[in-house]
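**Student:** Sequence first, predicted coordinates after that:
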Amino acid sequence: MTYLAGTDTIGRVGPQEAAALVNAGIMLRQHNDGTRSIHPDTPRASQMVKNTVDQINSMAIIEAYGLPGHTGTAQPPILHGHLPSSIYEVLKTKLGQRMADLVRKDTKSRVGPQEAAALVGAGIKLRQHRDGTASIDPTTPRASELDKQITDYANANVVIEAYQLPGHTGTAQPPILPGHLPSQTYQVLGTKLGQRMHALAKDDTESRVGPQEAAALINAGITLRQHSNGTWSIDPTTPKASQLDKQITDYAKANVVIEAYQLPGHTGTAQPPIPRGHLPNVAYEVLGTKLGQRMHHLAAKDTDSRVGPQEATALINAGITLRAHSDGTWSIHPDVDRLNPRRGPRAAQNATTGPAVTETATTDPSTQPTLDNPYACTAWAHLPELHQNHAPSLQPAVPAHTTANSTSTHRKR
């Protein structure tokens, strides 16, 4: 039949064949000699298939980009002017794969007229070939690139909220202290920010920050490091908020000791004060803190509890003998006198269980804030004291009253 439809064909149809072709809707043409052949303008079935495919592709684009006439199947629709991912499907059409084929520089795929109209309507730029056909311009941006930008903005917004930077909504209460990483379990706006920031701060991290997130982190006082490929992550030396919480807790514990022994800077809450050089009884409390229980734990021979530098300073000022451990940490010396409420305080005697400290350390009361929870660090965000080393110089020393031949006179406890 293709042979009969050629413009220069010499093929002819007989009368019976002609009747059957006419009944099939095939248009014939008559020649000068009265014979007939198939008219060259008769559409091919293959062309009809192309038209159908073109229409299907057009409908998929209309649906994917939410163009007029769409049914709302694609939720959310693809952003105008961007290519979907290569695995994107809509209306049972592998549109992402087709568009990825059409955008290749060496592509042989072409768009049909209806598909071209739909693509232009979706903001997709086409490129024209010498033969008048068209495909998608290779410079068309991918939706994946846009997804990265959206994710970057979202990550930046979470940082803004966590550190209460300009534009925050106040969702994060209390905020993270500037320049410090939150705990790994910290979440805000439904995002595991702590987990992400700790991953970004690893020495061997492969995670990177986007430009918006980087700007937010810098505004939050977080130091970034640049990699050889020009990307960025968080500097591994960035301090953790947990470290600051330990410092604040240490200040709080020191403040309780100051109050209990009425050291310089006390408020007079403890009446009467604990006698210098003696442990309070186990039930003793001050400023809502079970100081007696803590100090007895610290004075146990097998204790795992340790004092921080500020608490150590306060204890030394209160005449409490400390002992140094092999790892450089400190606890209360087990031979420190306990307060005997019936017989009164006794002088500290004969520390024998290890090196001890009896020097008096000077404590600046202004550096001892009263803090009752670990989140109070936010109130002291800009204290210069937090960036200085207040730790006392604790050098092990044998108490002056202890001699090699002395015998402990402590009563059995």
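**Tutor:** That came through, no problem.
**Student:** Please count neighbours and contacts with C-alpha atoms only from this point.
**Tutor:** OK.
**Student:** Number of residues surrounding residue 224?
**Tutor:** 20 (other Cα atoms under 10 Å).
**Student:** Report how many residues lie close to residue 49.
**Tutor:** Residue 49 has 11 nearby residues by other Cα under 10 Å.
**Student:** I misspoke; the intended subject was residue 156.
**Tutor:** Residues near residue 156, counting by other Cα under 10 Å: 21.
**Student:** If you count neighbours, what's buried in the host helix or strand of it?
**Tutor:** Take DSSP states H and E as the rule and residue 156 turns out to sit in helix 143-162. Across helix 143-162, burial judged by 16 or more other Cα atoms under 10 Å covers 143, 152-162.
**Student:** Can you work out which other helices and strands pack against that helix?
**Tutor:** helix 211-219 (3 or more Cα pairs under 8 Å, 6 or more residues apart in numbering; DSSP states H and E).
**Student:** For the very next helix or strand once past the helix it packs on, name the packing helices and strands.
**Tutor:** As assigned by DSSP H and E, the chain's next helix or strand after helix 211-219 is strand 224-226. On a contact count with 3+ Cα pairs under 8 Å, 6+ apart, strand 224-226 meets strand 232-234.
**Student:** let's see it at 10 Å
**Tutor:** In terms of contacts (3 or more Cα pairs under 10 Å, 6 or more residues apart in numbering; DSSP states H and E), strand 224-226 is packed against helix 211-219, strand 232-234.
**Student:** any chance of these in a markdown table, with distance to residue 101 too?
**Tutor:** Shown next, in a markdown table, are those (distance: least, Cα to Cα, whole Å):
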| stretch | distance to residue 101 |
| --- | --- |
| helix 211-219 | 31 |
| strand 232-234 | 33 |
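**Student:** Rebuild those as a markdown table, extending it with distance to residue 148 and mean neighbour count.
**Tutor:** Below are those laid out as a markdown table (distance: least, Cα to Cα, whole Å; neighbours: other Cα atoms under 10 Å):
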| stretch | distance to residue 148 | mean neighbour count |
| --- | --- | --- |
| helix 211-219 | 11 | 19 |
| strand 232-234 | 15 | 23 |
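**Student:** Quick check: which of the ones you listed is nearest to residue 128?
**Tutor:** Of all these, the one in closest proximity to residue 128, counting by Cα to Cα, is helix 211-219 (35.4 Å).
**Student:** one more structure, for comparison:
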Amino acid sequence: MTRFTLLLLKKNDTGARQFHFGSFVLFLILFIVTTASAGLGYLFYDQNKKMISQQQVILEQETMHADLQRRIDMFDGREARIEFLEDYVEELKQNAYTSEITLKKHMALMESSILRISRLHDSMCGILSISCVIEGSDQMQPTKEVDWLHNMQKDFDLMDKALKKFALNRKSFEEQAVTIEELQAQLKQMEQNLAEHVEYIEVNQSTIDRLNRKISKATGISLNRKSSKLKSSKSSKGRGGPSLMDYFTLENNEELKQPGMLRKRLYQETESLDLGVSSLEKLSLAIDKNYLNWRQTPSLIPIRSRLLSDRYGKRRDPFTRKWEFHGGLDFIARNGTPVLAPADGIVRLAKRHYGFGKMVELQHGRGFYPGQKKTVRYRTRYAHLSKILVKRRQRINRGDVIGLVGSTGRSTGPHLHYEILINNRRSDPMLTISRFNSEKRLYVR
């Protein structure tokens, strides 16, 4: 059996002294040290637990203190609101009292005014000897104020008619005869002036119609809306207006009775018509100088439909549902709807082409573009047709039918895909259509 012995040496004057400690002593020392360490560790653990418990108590006390302070602040705010509401209610009471006094004053004033009106009403009824709706003994009651005022208005209307009748009867028969002779003479003069005026308008209208047709043929831009207000007086529909005698019922009719005054007024009204003719003549001369460029400008909408399913730009592809670029306008139309050429040109392509289906491409040449002084090269495309009605290299005029609407190629239903290429680059067709067809709006469904 192995034994442990601890040997200690102590040096002194006579030599070294030895001290022997056996294994039992060593184990006893080790046990004492271990027990002391465990006691100290438990003591530290207990102290730490007490400190944590005290911190939690302090935290709860701080929370309770903050909650208490919040409730105190809330009660203070409620007291302030109660004081404010009490002041506000007091102010409302004061305003109600003031309004009541004002209302009484206005009621007294209104009663006084109604009494004066009643006296005036009774007096006028007696003087004019008319049967009034309101008798003199009737009084206005608070529950029938509207009826009383309505009847009073009727009586005053009767008085007005009676006064007018008396004023007309004051004229003598001799004065009426003189007036009739003057009116007959003026009627003849006015008929002559009106006939000259109508002839002048007809001449200008024929000039405007001729220039409108010429400009529309060259540019494809309709000017009928602007000239519709100047229709000839010979039209069989929509005729009417004031007669010649109606001019003498106007104010200041003495002015119209003066010689030449009606003629002057009629020709003053034609100044705007003269300006319109002058402007159209200048416009026609400018278009004549660039006739070929205007004929090659795609100003016409290629289909009668005004509904769009897709515009130019980014959109969700109907098949992949991804955002992709759309290079034209999609017009909604029935299958077989005619497709028109928007300008003169030559058929560049007329065949089936991949996702475009049956497609026609026109090459127009140089034309005008909105906002630019220089001309540009135009090409237009028409896709998803059900039938192609032209051939390659065929010459086309504006308004010719080049195909029928369909749903060929990569399409979800009948529609027309319309593209405009400017200098070989795709452009938004809406810019050209909106500038050259300002009276026709397109709608996106």
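**Tutor:** Nice, I can see it. Here the structure is a predicted model, which means the values were calculated and not measured.
**Student:** What does the superposition give as a TM-score?
**Tutor:** The TM-score (TM-score structural alignment, normalised by the length of structure 1) is 0.24; 164 aligned residues with a Cα RMSD of 7.0 Å.
**Student:** if we can go back for a sec, angle of the helix or strand that the helix holding residue 156 of structure 1 is followed by against helix 143-162?
**Tutor:** Counting by DSSP H and E, the next helix or strand C-terminal to helix 143-162 of structure 1 is helix 193-200. Taking axes from the mean of the first three to the mean of the last three Cα atoms, to 10 degrees, one finds helix 193-200 of structure 1 and helix 143-162 inclined to each other by 110 degrees.
**Student:** What helices and strands are in contact with helix 193-200 of structure 1?
**Tutor:** Partner elements for helix 193-200 of structure 1 (3+ Cα pairs under 10 Å, 6+ apart): helix 143-162, strand 232-234.
**Student:** out of the ones you listed, nearest to residue 311 of structure 1?
**Tutor:** Short answer: helix 143-162, nearest of those by Cα to Cα, at 30.4 Å.
**Student:** could you give the angle of the closest one to helix 211-219?
**Tutor:** If you take the same axes, to 10 degrees, helix 143-162 of structure 1 sits at 20 degrees to helix 211-219.
**Student:** Which among the helices and strands packed on helix 193-200 of structure 1 is found nearest to residue 194 of structure 1?
**Tutor:** helix 143-162 (9.8 Å).
**Student:** Doesn't residue 365 of structure 2 belong to a strand?
**Tutor:** Yes: counting by DSSP: H, G, I helix; E, B strand; the rest coil, residue 365 of structure 2 is located in a strand.
**Student:** From the contact counts, what lies against the strand or helix carrying residue 153 of structure 2?
**Tutor:** Assigned by DSSP H and E, residue 153 of structure 2 belongs to helix 145-169. Other elements packing on helix 145-169 of structure 2 under the criterion 3+ Cα pairs under 10 Å, 6+ apart are helix 23-128.
**Student:** what packs against the helix it packs on?
**Tutor:** Under the contact criterion of 3+ Cα pairs under 10 Å, 6+ apart, helix 23-128 of structure 2 touches strand 6-11, helix 145-169.
**Student:** ok, and for the longest one, which residues are buried?
**Tutor:** Of the residues in helix 145-169 of structure 2, those scored as buried under the neighbour-count criterion (16+ other Cα under 10 Å) are 148, 152, 155-156, 158-159.
**Student:** Equivalent analysis for the first one, please.
**Tutor:** By neighbour count, and taking 16+ other Cα under 10 Å as the criterion, strand 6-11 of structure 2 has no buried residues at all.
**Student:** tilt between it and helix 23-128?
**Tutor:** Using the same axes, to 10 degrees: strand 6-11 of structure 2 against helix 23-128 is 100 degrees.
**Student:** Quick one: residues in contact with strand 6-11 of structure 2.
**Tutor:** 16-23, 25-26 (Cα atoms under 10 Å, 6 or more residues apart in numbering).
**Student:** I'd like the next helix or strand past whatever helix or strand residue 180 of structure 2 lives in.
**Tutor:** Taking DSSP H and E as the criterion, residue 180 of structure 2 maps to helix 173-219. Sequence-wise, the next helix or strand downstream of helix 173-219 of structure 2 (DSSP H and E) is helix 224-227.
**Student:** Residues contacting that following helix, please?
**Tutor:** The contact list for helix 224-227 of structure 2, computed with Cα under 10 Å, 6+ apart, reads 205, 208-209, 212-213, 216, 276, 439.
**Student:** Determine the longest strand present in structure 2.
**Tutor:** strand 376-388 (DSSP state E).
**Student:** Buried residues of that one, list them for me.
**Tutor:** Residues 376-388 are the ones in strand 376-388 of structure 2 that count as buried (16+ other Cα under 10 Å).
**Student:** what's the answer for stretch 101-115 of structure 2, then?
**Tutor:** Applying 16+ other Cα under 10 Å to stretch 101-115 of structure 2 flags no residue as buried.
**Student:** Kindly report the same for stretch 114-122 of structure 1.
**Tutor:** Result for stretch 114-122 of structure 1 [16+ other Cα under 10 Å]: buried residues 114-116, 118-119, 121-122.
**Student:** how long is stretch 117-126 of structure 1 end to end?
**Tutor:** By Cα to Cα, to the nearest Å, the extent of stretch 117-126 of structure 1 from end to end equals 10 Å.
**Student:** Quick check: the gap between residue 102 of structure 1 and residue 119 of structure 1.
**Tutor:** 11 Å.
**Student:** Now tabulate the buried residues of helix 143-162 of structure 1 in CSV and tack on distance to residue 126 of structure 1.
**Tutor:** What follows is the buried residues of helix 143-162 of structure 1, written out as CSV (distance: Cα to Cα, whole Å):
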residue, distance to residue 126 of structure 1
143, 17
152, 29
153, 30
154, 32
155, 34
156, 35
157, 36
158, 38
159, 40
160, 40
161, 42
162, 44
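**Student:** quick check, nearest of the residues you listed to residue 96 of structure 1?
**Tutor:** residue 143 (10.5 Å).
**Student:** Which of the buried residues of helix 145-169 of structure 2 sits closest to residue 99 of structure 2?
**Tutor:** Nearest to residue 99 of structure 2 among those is residue 148, at 26.4 Å by Cα to Cα.
**Student:** show me the contacts for residue 173 of structure 2.
**Tutor:** residue 179.
**Student:** Residue 184 of structure 2 versus that one, what's the distance?
**Tutor:** 17 Å.
**Student:** The buried residues of stretch 114-122 of structure 1 into JSON lines, with extra columns for distance to residue 258 of structure 1?
**Tutor:** What follows is these, written out as JSON lines (distance: Cα to Cα, whole Å):
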{"residue": "114", "distance to residue 258 of structure 1": "84"}
{"residue": "115", "distance to residue 258 of structure 1": "81"}
{"residue": "116", "distance to residue 258 of structure 1": "81"}
{"residue": "118", "distance to residue 258 of structure 1": "78"}
{"residue": "119", "distance to residue 258 of structure 1": "76"}
{"residue": "121", "distance to residue 258 of structure 1": "75"}
{"residue": "122", "distance to residue 258 of structure 1": "72"}
